[in-house]
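Enquirer: Okay, structure incoming, though there's no sequence with it:
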């Protein structure tokens, strides 16, 4: 067992995130997450929700296209603030995270859920 030393926090931590592909197979991406304490994660989530409220126009006509674009953009923004790298064959950049959110939304959801579970519950895995 590892000896616990409080106050020696990591800058990041890696995890292989698994998610269902459209054909029913399982995909995976190794993600390097930015470490946050639980209280820092709470502040992070408050900031994410505050930004999403600011982006919602009150008198906007409903459109599924606009909803999907906004959701993908918001999720990509979350990932950009929670992750500092991945093992895909494209650079970790906003345009590629948005492409991932558009093409494989389950991957982005899994990346976000894994981060939340790791920070709030202190564990990774099933």
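Expert: Received it, and whenever you're ready, just let me know what you need. Quick caveat, the model's predicted, so the values are computed rather than measured.
Enquirer: Please count neighbours and contacts with C-alpha atoms only from this point.
Expert: Will do.
Enquirer: Could you pull up the residues touching the closest residue in space to residue 102 that isn't next to it in sequence?
Expert: Spatial nearest neighbour of residue 102, excluding adjacent residues (C-alpha to C-alpha, 6 or more residues apart in numbering): residue 72 at 6.3 Å. Neighbouring residues of residue 72 by C-alpha atoms under 8 Å, 6 or more residues apart in numbering: 98, 101, 102, 105.
Enquirer: Quick check: chain neighbours aside, which residue is closest to residue 92?
Expert: residue 85 (5.7 Å).
Enquirer: try this one next to it:
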């Protein structure tokens, strides 16, 4: 039976199990507790990320590219992840340094954490 929804009762956060491919093969996973944002709030959040990356200074007629944005902000993945999650099930504490280490050692994990958040907020998807 479907759950009844009530408008205006937004959650503080939501959890997802993020799956990603390991470099040596196989699949890894991390349970992340994501900060809830409405689609509008997510849009404003992405606007700030885009502005910080300088992606708003495009020549006339050149289209925005999320792939290009992620490339430009690769060094800022830890800051982005710290802005979207408030917990994880790793033994290490959720700190900027540990998220940076995760991004360096498991780049697919960082990408999956960011994509899972985007999909959940904009599409409401449960899966990866």
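Expert: That came in fine, so what should we check first? Treat the numbers as computed from the prediction; the structure is a model and nothing was measured.
Enquirer: Drop the TM-score for these two in here.
Expert: After superposition, the two chains reach a TM-score (TM-score structural alignment, normalised by the length of structure 1) of 0.84; 111 aligned residues with a C-alpha RMSD of 1.5 Å.
Enquirer: circling back: go through the contacts of residue 72 of structure 1 and flag which are in helices.
Expert: Members of these lying in helices (criterion: DSSP state H): 98, 101, 102, 105.
Enquirer: Export the residues you listed as a markdown table, with columns for neighbour count and distance to residue 116 of structure 1.
Expert: Formatted as a markdown table, these follow (neighbours: other C-alpha atoms under 10 Å; distance: C-alpha to C-alpha, whole Å):
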| residue | neighbour count | distance to residue 116 of structure 1 |
| --- | --- | --- |
| 98 | 23 | 20 |
| 101 | 23 | 18 |
| 102 | 18 | 21 |
| 105 | 20 | 17 |
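Enquirer: Which parts of structure 1 are helices?
Expert: 38-54, 64-82, 94-103, 105-121.
Enquirer: so how much does the third one differ from structure 2 once superposed?
Expert: In the superposition with structure 2, the average deviation recorded for helix 94-103 of structure 1 is 0.3 Å (mean C-alpha distance after the TM-score superposition for structure 1).
Enquirer: Map residue 52 of structure 1 onto structure 2.
Expert: Alignment note (TM-score structural alignment): residue 52 of structure 1 maps to residue 53 of structure 2.
Enquirer: Quick check: that match vs residue 124 of structure 2, distance?
Expert: 26 Å (C-alpha to C-alpha, to the nearest Å).
Enquirer: returning to that earlier point: closest to residue 23 of structure 1 out of the ones in helices among the contacts of residue 72 of structure 1?
Expert: Of all these, residue 23 of structure 1 sits closest to residue 105, with 13.5 Å by C-alpha to C-alpha.
Enquirer: residues touching that closest one, list them.
Expert: Going by C-alpha under 8 Å, 6+ apart, the list of residues near residue 105 of structure 1 reads residue 72.
Enquirer: can you check the one 5 residues further on too?
Expert: Listed by C-alpha under 8 Å, 6+ apart, the contact set of residue 110 of structure 1 reads 17, 18, 19.
Enquirer: Tell me which residue of structure 2 matches up with the residue nearest to residue 92 of structure 1.
Expert: Matched to structure 2 by TM-score structural alignment, residue 85 of structure 1 sits across from residue 87.
Enquirer: which non-adjacent residue is nearest the aligned partner of residue 120 of structure 2 in structure 1?
Expert: Alignment note (TM-score structural alignment): residue 120 of structure 2 maps to residue 118 of structure 1. Nearest residue to residue 118 of structure 1 in three dimensions, chain neighbours excluded: residue 124, at 5.4 Å (C-alpha to C-alpha, 6+ apart).
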